[in-house]
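Visitor: can't give you the sequence, but here's the structure:
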């Protein structure tokens, strides 16, 4: 209890906590608590936690970039990844349009965010500001949850608690994917890497244990067995493991080698989720192939376990040019999809066929959609707003073209040669045409139409 109100008080408590922890030489623990993100002293001396960010919906996963004083978290209700500086009280959205972002990891060397989504069953990566977002893994994922990075060796690790529970690893560019643990595993929730001793630790909530193994899954051994109730997330400082437990609603700790010296760090937590040791030694600096000039890549430079130890990558749906470094300007073949309350585009250039939501607001009942390849506008009908609208293919510059005397706009078709737009209206039972900019509107057919729906043009042959 006795939590400070949000605002300047937080900054004060934080700097205090930071100072005290440096003096006490005990690590700071950063954890998500659904309604907020908090810090607590790793030795549990103070017995209470400080709020970093308050008034959140559903904060689940958390990570940080120590060098830049950045804290990141996923919000499952807001379907976004957000960030704050730990000396500021404001926060901002980094990546939006997610479904269920359960796991999050910051690549402190390549300055990237990696995350799992258990609803889309994908692992994605983006720059720290959310740009150049790319799907890395999309096949054979069932319920991906925790994700941990080892950028020094250029591998990422994740847990999957689906039908066939397992821990997998792959290069941080998605290459060399391999299952490393798939026996004696049920609900692998927490996952963390001991960078110094090169060990992987994980917590299993169903089998109530914490195990560890080499980074390739070999030499597996038990650390804590049988005494855990529902371990969720796991992190580690020099010699100590820390984990959150859903049933005890506490943060617990033990010795990372022997599993003894078990103790409770903080109890009575509202809903403890992900946890990280917020210390610079968890993010040691190493020169990487991406450190200089972004590896020569136009967009994403991703670390790889294979020679030359990095690969250039492009935003989802965009192909890499033959030089292996530069991305094409955009997707060349695109499928457009109207889905009642949103519009999506799917690149057909790449095998993952990931759908990207166009960032257009106030779509209530989109029905038909078409595209003008000349100016790059997408056109669609909205039956509830009773309008024809258009925007660029990225969702920007959205405008209403026609909204007068429209009842139930249905089919739509772009004449990209003569620069006209045709549509059907099942309310007025008409087919109409206008210039692509919305001027010179004309009724083409109003007789003998009962429920005119789909419409298609062949402009080349008129």
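Guide: Yep, it's here. All of these numbers come straight from a predicted model, not from anything done at the bench.
Visitor: make it CA atoms for all contacts and neighbour counts henceforth
Guide: Will do.
Visitor: The residue most central in space within the chain: what secondary structure?
Guide: Residue closest to the average C-alpha location in the chain (Cα atoms, centre = their mean): residue 115, at 4.7 Å. Here residue 115 takes the strand state, with states given by DSSP: H, G, I helix; E, B strand; the rest coil.
Visitor: Then residue 23?
Guide: Per three-state DSSP, residue 23 ends up helix.
Visitor: Equivalent analysis for residue 5, please.
Guide: coil.
Visitor: Repeat that for residue 163.
Guide: Assigned by three-state DSSP, the conformation of residue 163 is coil.
Visitor: And for residue 352, nearest residue in space, chain neighbours not counted?
Guide: Counting by Cα to Cα, 6 or more residues apart in numbering, the nearest residue to residue 352 once its immediate chain neighbours are dropped is residue 138, at 6.8 Å.
Visitor: Use this one as the comparison:
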């Protein structure tokens, strides 16, 4: 990704005036208290408290018992005065604004180019107005194939925090070096807004997909949902630095319309919640910000937008600005100004699309507008926002905490990421690994593996296989619990043990790389041979050590799209689903372990994805992702091609019809079908053949962004159904690898 080089160090100069070769005003010009009394053209200023020679309509806030330059009406062009020349009523003074390096920064998204930039402008509109500074004023570079959304900056003006919904990560950009750190890879979901606590350096964000407010430590070693907003979706968020509170907004839609909204305040641990406002006092709160005195927000009404504020207890609700035909979204505040992004599409004289970023001076109706071709996302102030006048409490979280230290009324609380537990003696966060009866689920979006006990009521653990980059697919040896995985970043196969996860042992490379992507991988539990499908939709083989790789079925279909594999170790057959690139043309195909005897088993399926073999019932299960169907086909009676009407069909539509779904992976075990749904954050568990409201239920935690592999480990199941299966390779003495062809026959390769 190309990066933006911001070559500015932002500083805030204190209110007053500075004297160099030429006097200039630092800060808001209406606060100027100097003694300049001459205009730009040399006219002497008239006293403000007299009416001669001109009638005075504006009086400065210091009373005006003098003839010094002032700005009582907050004119963006700066200070002025009435003159003593009867022919010249008033004139601007020769008091320019000192150049400020404070910037307002936002992300601009170009949908046609699918790119984002960090756009910016001088935060002081007076300086821009007086010096004709073009909006921005600095060169920016385009970040291709990215959608930057939430934007925030640190207290010192040295970092820009943002989310990229395209590459799915949380970014931290160093302003000086332009270096970008990536965090939460694959876990961004739909983050709308982010904020940072300047004391602990913890990050807070709202995620509409998980319907939670999250927090992470400054190094992103741990992240934790501190507030669940169900059934509402969280939207805007801000940290009240001085008051050590968190404020965020939530909303819920019905028939595409917002019918309930809240502004909620909690402590920094997400506790002691208090609703400050709710619908209809607020309609849709899209942005939140705060200074040391007030909370500010944007409220979208559907046909217009408002900017409002209140005190920290919710009192003194004040409307600052109302604009029709606008869609004010994000908001920031700094000193005398309020900054908002407007996502309302507009057209100029040349019919080009334009969007606005607006600056409102507090206490006035003065609006300064920057017009841009890119849709603005997020807005923040890049400056040193620390102040000697504002003393924040000391960081009580500097004490040892292996997870995230959350300040609360009692002091602080140490919490771990979901999937970990806190060890009281060491203060470290460790996974709670179990040794038997569990489901392993791989989240392809984040590359993490989750262990879920089959008796789970929501508990789970994160399984780490040491230094792996990004696991995209995996399979489990049901006899030993060994996990075989494919690392898409290094194109390598690796193996690891779940029980070694607590020791953080690295997964062992199999010394075998594959050119291109591996879409699915399955293991024969008897011979330990591994079968996988590559990006060319070929079915390939290798032994458990990653050697003797061989394509056993070369796919010559141009529109082929193989989704999943299943291994029948009893009959020595491989099955796979192929959507053939379109709905209504899907197939299930099978062949022997050596690739011979290829034939179509099922044809003209809608969109087949998941497939599995159940050794307990000796059945083949095929799941159609769009129909919401799971077909049961006895393997002993399977004669290709199979007429679907002849076999049992588990119809999940009665449980899925009211929601959007896209069923992908399937694992059948002990009468239950475990299903991944890419439209949900959790797995599903369906009791095969059952009916009623409890037939299909959520299973495990709500942490999945894209569950791509499911496998089960059960010692009792293995002893009863797997160890009894024949292994013809035991009699075959092969120098390299052995392929089982039937119950009694095998071949060396």
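Guide: Structure's in. What do you need? All figures in this text were calculated on a predicted structure; none of them were measured in a lab.
Visitor: Now the TM-score, please.
Guide: Superposed pair, TM-score by TM-score structural alignment, normalised by the length of the first structure: 0.75. Supporting alignment: 426 aligned residues with a Cα RMSD of 4.6 Å.
Visitor: coming back round to it: identify the residues contacting the residue nearest to residue 352 of the first structure.
Guide: Contacts for residue 138 of the first structure (Cα atoms under 8 Å, 6 or more residues apart in numbering) come out as 121-123, 352.
Visitor: Scan these and report the most crowded one.
Guide: Sorting the contacts of residue 138 of the first structure by how many neighbours each has (other Cα atoms under 10 Å) puts residue 123 first, at 25 neighbours.
Visitor: could you pull out the strands for the stretch 251-400 of the first structure?
Guide: Secondary structure of the stretch 251-400 of the first structure by DSSP state E, counting those that start in this stretch: the strands cover 263-266, 275-277, 300-303, 310-313, 334-339, 342-347, 355-357, 366-372, 377-382, 387-392, 399-402.
Visitor: Identify whichever of the ones you listed lies nearest to residue 202 of the first structure.
Guide: In terms of Cα to Cα, the element of these nearest to residue 202 of the first structure is strand 275-277, at 13.1 Å.
Visitor: Figure out how far that closest one is from the centre of its chain.
Guide: 19 Å (Cα atoms, centre = their mean, to the nearest Å).
Visitor: In the second structure, what stretch matches that strand?
Guide: Strand 275-277 of the first structure lines up with residues 379-381 of the second structure when matched by TM-score structural alignment.
Visitor: re the thing from before, alignment lookup: the residue nearest to the centre of the first structure to the second structure.
Guide: Under the alignment by TM-score structural alignment, residue 115 of the first structure pairs with residue 205 in the second structure.
Visitor: State the helix or strand in which residue 153 of the first structure lies.
Guide: Using DSSP states H and E, no element contains residue 153 of the first structure; it sits outside every helix and strand.
Visitor: In the second structure, what sits opposite it in the alignment?
Guide: Matched across to the second structure, residue 153 of the first structure falls on residue 243, judged by TM-score structural alignment.
Visitor: What is the burial count for its match?
Guide: Residues lying near residue 243 of the second structure (other Cα under 10 Å) number 13.
Visitor: and it, what does it touch?
Guide: residue 292.
Visitor: Likewise for residue 411 of the second structure?
Guide: Residue 411 of the second structure neighbours (Cα under 8 Å, 6+ apart): residue 396.
Visitor: now do residue 573 of the second structure
Guide: When contacts are counted by Cα under 8 Å, 6+ apart, residue 573 of the second structure touches 567, 590-593.
Visitor: Quick one: distance of the helix ranked longest in the second structure to the chain centre.
Guide: What stands out as the longest helix in the second structure, according to DSSP state H, is helix 125-131. Taking Cα atoms, centre = their mean, one finds the center of helix 125-131 of the second structure at 37 Å from the center of the full chain.
Visitor: Kindly report the same for stretch 252-264 of the first structure.
Guide: Centroid displacement of stretch 252-264 of the first structure relative to its chain, using Cα atoms, centre = their mean, is 32 Å.
Visitor: and what of stretch 311-329 of the second structure?
Guide: Stretch 311-329 of the second structure has its average C-alpha position 28 Å from the chain's average C-alpha position, going by Cα atoms, centre = their mean.
Visitor: buried stuff in it?
Guide: Buried residues in stretch 311-329 of the second structure, counted by 16 or more other Cα atoms under 10 Å: 312, 314, 320-321, 326-329.
Visitor: Nearest to residue 614 of the second structure among these?
Guide: Comparing these against residue 614 of the second structure with Cα to Cα picks out residue 329 as the nearest, at 51.8 Å.
Visitor: List the contacts of the closest one.
Guide: Neighbour list for residue 329 of the second structure: 286-287, 298-300, 340-343, 378 [criterion: Cα under 8 Å, 6+ apart].
Visitor: Swap in 7 Å and give it another go.
Guide: Residue 329 of the second structure sits next to 286-287, 298, 340-343 when contact means Cα atoms under 7 Å, 6 or more residues apart in numbering.
Visitor: Counterpart of it over in the first structure?
Guide: Superposed on the first structure with TM-score structural alignment, residue 329 of the second structure falls opposite residue 232.
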